[in-house]
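Enquirer: give me coordinates for this.
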Amino acid sequence: MNSPGDDGVEQSGALLPETRRALLRRLAIGQAQGRAPSMTGAVVRDGEVAWSGARQGIPGGAGGAGVQYRIGSITKTFVAVLVLRLRDEGLLSLGDPLGKHVPGSAAPDVTVAQLLAHSSGLSAESRGPWWERTPGSLRPEPGDLFDENPRRLPAGRQHHYSNPGYALLGSLIEQLRGGRPWGEVLRHEVLEPLGMSRTTLQPQAPHTEGWAVHPWADVLLPEPAQDTGLMSPAGQLWSTIEDLGRWAAFLVRGDDRVLGAATLAEMRTPAVPPEDTEWDGGYGLGLQLMRWNGRLLFGHTGSMPGFLASLWIDPAEDVAGIALANCTSGPAISAAAADLAGIVADREPRIPEPWQPLAGPLDEDLLALTGPWYWGAHPYVVRLAADRGLQISLMSGPGGRGSRFRAESDGTWTGLDGYFMGERLRVVRGEDGSVSHLDVGTFVFTRGPYEPAGPVPGGVDAEGWRGR
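Expert: This is a model prediction of the structure:
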């Protein structure tokens, strides 16, 4: 075991040589300083694995693009996608109490959204011996996951990470999929459509072995790889750099066979603040959020005995970093994955897509809605977007209550982000059919600032604007 190993294996795409060397160096630093038997990393750019590399410290210990590692709590992102599929199919609502769908649950009143966001207040770990190192047969029934007091905090108020909460989500999936095991549902509905054949509940060769590294000596101890049974939705999956690259691309772009981009964007919207008073991150619906070196990232970290994993995505740069190691502790795996993405974003920033005119015939009525509008005396501008969409933004300066809007079939628009997210935009017309004003969630936008004859709530002073 004291063999120095090889100098690393590297695969590259279209990245510049200097960038590839910086990536390999960052991976090597993580493996050496973290004293990891092996460490594998990759960068996904524009939906494709642009670089991958591996470093090892023991013979046969290195991974590679197609070698499985256990990915721990990154499993939760897959579970969350399955739950959001059920929501989008109309089989549940995020506000539903769990007991509506899973009779006899230990926490029937917590909602689906609270479980996804770790705001249910349920215990962080399951009852009994360390669940990650013991077989699931010790917890054969759902009631075996919790002690007599499942809840540690009031539901919906705080972020409190709960592994058994995701076990309950696994039961929810099975209940609404006719009793089929959640892993089977995952394979059929998600993994197969995305071509992720190397993501499995149990290890499949080639795969790495998990190790513990002594904190004060350079010696190793093998870690058990247990089937965690009912707790498997919390962290059971094994995967590869190649498959996680596909997963990262999906989490950014969506795939209508699995889940649309709009729902994935909803998943990475902060749900509740985390438990710390000083923080640079949060949690959405099954996705962690982090601010790293000035960039906003989403993804997830994972750990199981013998393994560490991290996946961070920068949607603004369309780049993701992945890092996997086969040791219980040591490497700063989250920083490594974030740094891999950051190296590419800093050295080879994203080149914007070329501007192109809107497709299809021009709708003159929509074009007539564009230009300056006023909320009171605040000047805004309305722009026409693709697919008959609209965008409202402050005409100049920061702030303002702007949003993008999606066109609906009834002639209205729905806010997609910003202050007016979820609110309805209506074009209000006068008796002669001409446009009177825009009503955006009761906010009235007129063509002039406080026009005397304008439909301004509360009316306008009859004398109008005046000097001193």
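
Enquirer: from here on, contacts and neighbour counts on C-alpha atoms
Expert: Will do.

Enquirer: quick one, helices of the protein?
Expert: For the chain, the helices defined by DSSP state H cover 17-34, 75-88, 112-117, 163-176, 182-186, 192-194, 241-253, 261-267, 333-347, 364-369.

Enquirer: okay, the ones you listed in JSON lines with mean neighbour count and distance to Tyr380 next?
Expert: Listed next are those as JSON lines, based on neighbours: other C-alpha atoms under 10 Å; distance: least, C-alpha to C-alpha, whole Å:
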{"stretch": "helix 17-34", "mean neighbour count": "18", "distance to Tyr380": "42"}
{"stretch": "helix 75-88", "mean neighbour count": "22", "distance to Tyr380": "34"}
{"stretch": "helix 112-117", "mean neighbour count": "27", "distance to Tyr380": "35"}
{"stretch": "helix 163-176", "mean neighbour count": "23", "distance to Tyr380": "44"}
{"stretch": "helix 182-186", "mean neighbour count": "18", "distance to Tyr380": "46"}
{"stretch": "helix 192-194", "mean neighbour count": "15", "distance to Tyr380": "42"}
{"stretch": "helix 241-253", "mean neighbour count": "23", "distance to Tyr380": "30"}
{"stretch": "helix 261-267", "mean neighbour count": "17", "distance to Tyr380": "26"}
{"stretch": "helix 333-347", "mean neighbour count": "22", "distance to Tyr380": "33"}
{"stretch": "helix 364-369", "mean neighbour count": "12", "distance to Tyr380": "12"}
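
Enquirer: surely Gly72 touches Gly302?
Expert: Yes. Checked against C-alpha atoms under 8 Å, the pair Gly72 and Gly302 is within contact range at 4.2 Å.

Enquirer: need the residues touching each of these two.
Expert: Gly235, Leu308, Ala309 (C-alpha atoms under 8 Å, 6 or more residues apart in numbering).

Enquirer: rewinding a little: okay, Gly72 and Gly302: which has more neighbours?
Expert: The residue with more neighbours, out of Gly72 and Gly302, is Gly72; 26 against 21, by other C-alpha atoms under 10 Å.

Enquirer: which ones are touching the more buried one?
Expert: Ala234, Gly235, Gln236, Leu237, Trp238, Thr301, Gly302, Ser303, Met304, Phe307, Leu308, Ala309.

Enquirer: for Ile74, see how far away the last one is.
Expert: With distances defined as C-alpha to C-alpha, to the nearest Å, the gap from Ala309 to Ile74 amounts to 8 Å.

Enquirer: let's compare: structure for the following, please.
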Amino acid sequence: MTITQSAEPQEPAPVGHVPVPVDSCEAFVGLLPQTRRSLLRRLAIGQAEGRVPSMMGAVVRDGLAVWSGARTSVEGEVPNGDVQYRIGSLTKTFVAVLVMRLRDEQLLRLGDPVGKHLEGTPVPDATIAQLLAHSSGLVAETRAPWWERTSGELRPEPADLFGDRPQRLPAGRRHHYSNPGYALLGALVERLRGGMPWDEVLRREVLRPLGMSRTTLQPGMPHAGGWAVHPWADVMLPEPAHDTGLMGPAGQLWSTLDDLCRWATFLLRGDERVLSAATLAEMRTPAVPPEGSAWEAGYGLGLQLVRREGRTLVGHTGSMPGFLAALWTDVDEDVAGIVLANCTSGPAVAAIAADLTGIVVEHEPRIPEPWRPLPGPLDPELLALTGLWYWGANPHTLRLRAERGLELAPLSQAGRSSWFRAEADGTWTGLDGYYAGETLRVVRDPEGSVSHLDLGTFVFTRGPYEPAEPVPGGVDPEGWRV
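Expert: The predicted structure follows:
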């Protein structure tokens, strides 16, 4: 393995971040010794069985890097948290965030055809959402030669990326991974940012606010060298590291373990300087129905989704000649696992990163935040809305949450539950489940008293089919009977 070191001083890590020390193969804070040993053992098994020149791993929990480890096969060389590795398709998560920023600024709509904003594309009718979710039906790869091992100078225009049949499947019907689709998204970012290169937009709008100074388009010292390991002999061959040009948004970025810990924290929690938690939650939602009733993998808006041992993990994997990467987040547990390796193939980095999160969750289940009362002042009329409501004869509870939010949930297993965000006009908007995007209104009688709740024309009343209640279709005059 080749790691080129730099004599230049590095910027200090932000408060609360735990870097990987150069003189140690493991750093930790806040985890039990048994957990730390299990994490290091999983990383060591992955490096040994995968026959990897070097492998690094980290775990983020509650917004902090709580563990990191490294294994190397070269005596005297210890990778550290400031060494760059190529992260491949993890680049796509960064590009997707740039596109969602444009959406949140109302510079585009996800339903817009890409041709509305970007001229000269061979697939002008593919929507931006379809490109983000790999559901546009575009080809998986560029026309020959193999783009990952080819200089980007050979393809100076977006149209040069595609052959005679750029679209292989009907748009919007199924997931079909497309690297050239993200090249178009990178060009879209440049177009809507006044011609600024997409990586410069990324540096200014995302990397700088998050303190990710070691995530770059081109490698900077110190960085690991990329290797191919012979399948039948323990020998290695160096891999080239070309500038892929227009294909850069599909997999060009280099990053470090320290920077990716910051990125994982952002993906888990959001940052109003970059992207809100609500928009990130939207990105984590499957954009195309996963195939199969018991789906194990899906794709949102720029983020991969996998189900593992009853948990849903969100993030991305990456590969380029000489390098493999994986980053998974578990939002429910507020934990993330990251793995970097400098070999073309061999180790199952996606499984290793998932196992790192699983070890922490299994050994040290998350302790919930303490209950706290809502901040005042309290609106008595809003408090009066809480309690039992009936959709027909099905009882539901309405609870008051922070910032005038509401939670509606059935008392039994049969029914639909949702969280609702308060709006300025006195209504509430559903945030999840069946009622996502639907409007909840409080309907009052002529005297101003609360009559019922209207949720997308569904009427919720204080009693189950009470004759005096405004039940659509009326109530049988004989009432309940035995």
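
Enquirer: ok so, going back, return every residue with contacts to both of Ala309 and Ile74 of structure 1.
Expert: Thr301, Gly302.

Enquirer: nearest the geometric middle of structure 1, what residue?
Expert: Centroid-nearest residue in structure 1: Leu287, 3.8 Å away (criterion: C-alpha atoms, centre = their mean).

Enquirer: so that residue is in contact with Thr77, correct?
Expert: Yes. At 6.1 Å, Leu287 of structure 1 counts as touching Thr77 under the criterion of C-alpha under 8 Å.

Enquirer: now the contacts of Gly72 of structure 1 as CSV including distance to Arg198 of structure 1?
Expert: Shown next, in CSV, are these (distance: C-alpha to C-alpha, whole Å):
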residue, distance to Arg198 of structure 1
Ala234, 19
Gly235, 16
Gln236, 14
Leu237, 10
Trp238, 8
Thr301, 19
Gly302, 18
Ser303, 19
Met304, 18
Phe307, 17
Leu308, 18
Ala309, 16
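
Enquirer: now, those residues that are in strands?
Expert: With strands taken from DSSP state E, the overlap with the contacts of Gly72 of structure 1 comprises Trp238, Thr301, Gly302, Ser303, Met304, Phe307, Leu308, Ala309.

Enquirer: count residues in the vicinity of the equivalent of the fourth one over in structure 2, would you?
Expert: In structure 2, Ser303 of structure 1 lines up with Ser319, judged by TM-score structural alignment. For Ser319 of structure 2, the neighbour count with other C-alpha under 10 Å is 24.

Enquirer: which residues touch Ser319 of structure 2?
Expert: Here Ser319 of structure 2 is in contact with Ile87, Gly88, Ser89, Gly251, Ala325, Thr344 (C-alpha under 8 Å, 6+ apart).

Enquirer: who are the neighbours in contact with the residue in structure 1 that Pro238 of structure 2 lines up against?
Expert: Structural correspondence for Pro238 of structure 2 with respect to structure 1 (TM-score structural alignment): Pro222. Pro222 of structure 1 sits next to Glu209, Gly210, Trp211, Ala212, Gly306 when contact means C-alpha under 8 Å, 6+ apart.

Enquirer: do Thr40 of structure 1 as well
Expert: 27, 52-55, 62-65, 241, 323-325.

Enquirer: which position in structure 1 pairs with Arg421 of structure 2?
Expert: By TM-score structural alignment, Arg421 of structure 2 lines up with Arg406.

Enquirer: do I have it right that its match meets Ala386?
Expert: No. Using C-alpha under 8 Å, Arg406 of structure 1 is not in contact with Ala386; the gap is 9.3 Å.

Enquirer: so these two - more neighbours on which side?
Expert: For Arg406 of structure 1 versus Ala386, neighbours defined as other C-alpha under 10 Å are more numerous around Arg406 (20 against 12).

Enquirer: which residues touch the more buried one?
Expert: Arg406 of structure 1 touches Asp387, Arg388, Gly389, Leu390, Trp413, Thr414, Gly415, Leu416, counting by C-alpha under 8 Å, 6+ apart.

Enquirer: looking at those residues, which is nearest Gly121 of structure 1?
Expert: For the contacts of Arg406 of structure 1, the closest approach to Gly121 of structure 1 (C-alpha to C-alpha) belongs to Leu416, at 29.5 Å.

Enquirer: so what does that closest one match up with in structure 2?
Expert: Looks like Leu416 of structure 1 aligns to Leu431 there (TM-score structural alignment).

Enquirer: who are the contact partners of its match?
Expert: Contacts of Leu431 of structure 2 (C-alpha under 8 Å, 6+ apart): Ser418, Trp419, Phe420, Arg421, Gly437.

Enquirer: gap between the last one and Thr127 of structure 2?
Expert: Counting by C-alpha to C-alpha, the separation of Gly437 of structure 2 from Thr127 of structure 2 is 21 Å.

Enquirer: if you count what's nearby, which of the two comes out ahead?
Expert: Remark: of Gly437 of structure 2 and Thr127, Thr127 carries more neighbours, 22 against 15, as counted by other C-alpha under 10 Å.

Enquirer: what residue of structure 1 matches up with the more buried one?
Expert: By TM-score structural alignment, Thr127 of structure 2 lines up with Thr111.

Enquirer: which ones are touching the counterpart of Ala36 of structure 1 in structure 2?
Expert: In structure 2, Ala36 of structure 1 lines up with Val52, judged by TM-score structural alignment. Residues in contact with Val52 of structure 2, defined by C-alpha under 8 Å, 6+ apart, are Thr72, Ser73, Val229, Ala341, Asn342, Cys343, Gly346, Pro347.

Enquirer: what does His207 of structure 1 give?
Expert: Gly63, Val67, Gln68, Tyr69.

Enquirer: before we move on, back to that, and the furthest pair within the ones in strands among the contacts of Gly72 of structure 1?
Expert: Trp238 and Thr301 (13.5 Å).

Enquirer: and the contacts of Pro222 of structure 1, which is closest to Leu94 of structure 1?
Expert: Gly306 (34.5 Å).

Enquirer: all set now, cheers.
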